[in-house]
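> Could you look at this predicted model? Sequence included:
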Amino acid sequence: MEAKLSSDVRKILIVAVTMMVLLFPTGEAVKYGMCQPQCLEIQPDCNAWCKRIGYPKGGECVEPHNIDCCCWEVPPSERLNGTAESLLPLHM
């Protein structure tokens, strides 16, 4: 039983580490503080809407099909050049 549990934990850790390695270099694991699934209703003001609800960096409608309006924790420009600052999401 102990060996099986150890084997299961090892497999979970391998999967978790693999996901981190694959996601962090591309910037896909970063991103958004929150997403609202009605981007089509919020457009063209997704950016303004995010700023209005407490995300000073704004936001954008994201793929697939621009369905979600997602507010940035770390905007793409800061994520790419390494100047990201930590933002706390607005607690409603």
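Everything's here; your move. Numbering: from 1, shown residues only.
> From here on, just use CA atoms for contacts and neighbour counts.
Noted.
> Contact partners for Ser6?
With contacts defined as C-alpha atoms under 8 Å, 6 or more residues apart in numbering, Ser6 has no neighbours.
> take a look at this one as well, against the first:
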Amino acid sequence: MPYLPSAALLLIGLALLGLYVLRVSRGIGRTRTVLAAAKATFGDETGLLRARVAGLRVAVAERKRSPRVAWAGRGETGGRS
């Protein structure tokens, strides 16, 4: 049976390949978990930043719309003349 050593080496190689694939797939699973957590955190913080920017835009728009006094003399402000 001259093919027996070749078959044994092939089986050992396939077993080692299977262990390697299993180990790599676990690492990929961990990487996906970490990436999903990072993406969620980044999305939350990006959403908060967008909300703050929108609030600032509203405040600036309201400030632009409010009537301003172009010039007030000293007598109108209650100061000393």
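Received, thanks. Fair warning: this is a prediction, and the values are worked out from it, not measured in the lab.
> TM-score of the superposed pair?
Here the TM-score for the pair of chains, by TM-score structural alignment, normalised by the length of structure 2, is 0.35; 36 aligned residues with a C-alpha RMSD of 3.2 Å.
> Walking through structure 1, point out its helices one by one.
2-23, 39-42, 46-52, 76-81 (DSSP state H).
> Quick one, which of those gets closest to Gly59 of structure 1.
The minimum distance between Gly59 of structure 1 and the helices of structure 1 falls on helix 46-52, with 4.4 Å, by C-alpha to C-alpha.
> That closest one - contacts with which helices or strands?
strand 59-62, strand 68-72 (3 or more C-alpha pairs under 8 Å, 6 or more residues apart in numbering; DSSP states H and E).
> so which of those strands gets nearest Gly33 of structure 1?
Nearest to Gly33 of structure 1, of all the helices and strands packed on helix 46-52 of structure 1, is strand 68-72, at 5.8 Å by C-alpha to C-alpha.
> other SSEs contacting the closest one?
Packing partners of strand 68-72 of structure 1 (3+ C-alpha pairs under 8 Å, 6+ apart): strand 32-36, helix 39-42, helix 46-52, strand 59-62.
> Nice, that's everything, thank you.
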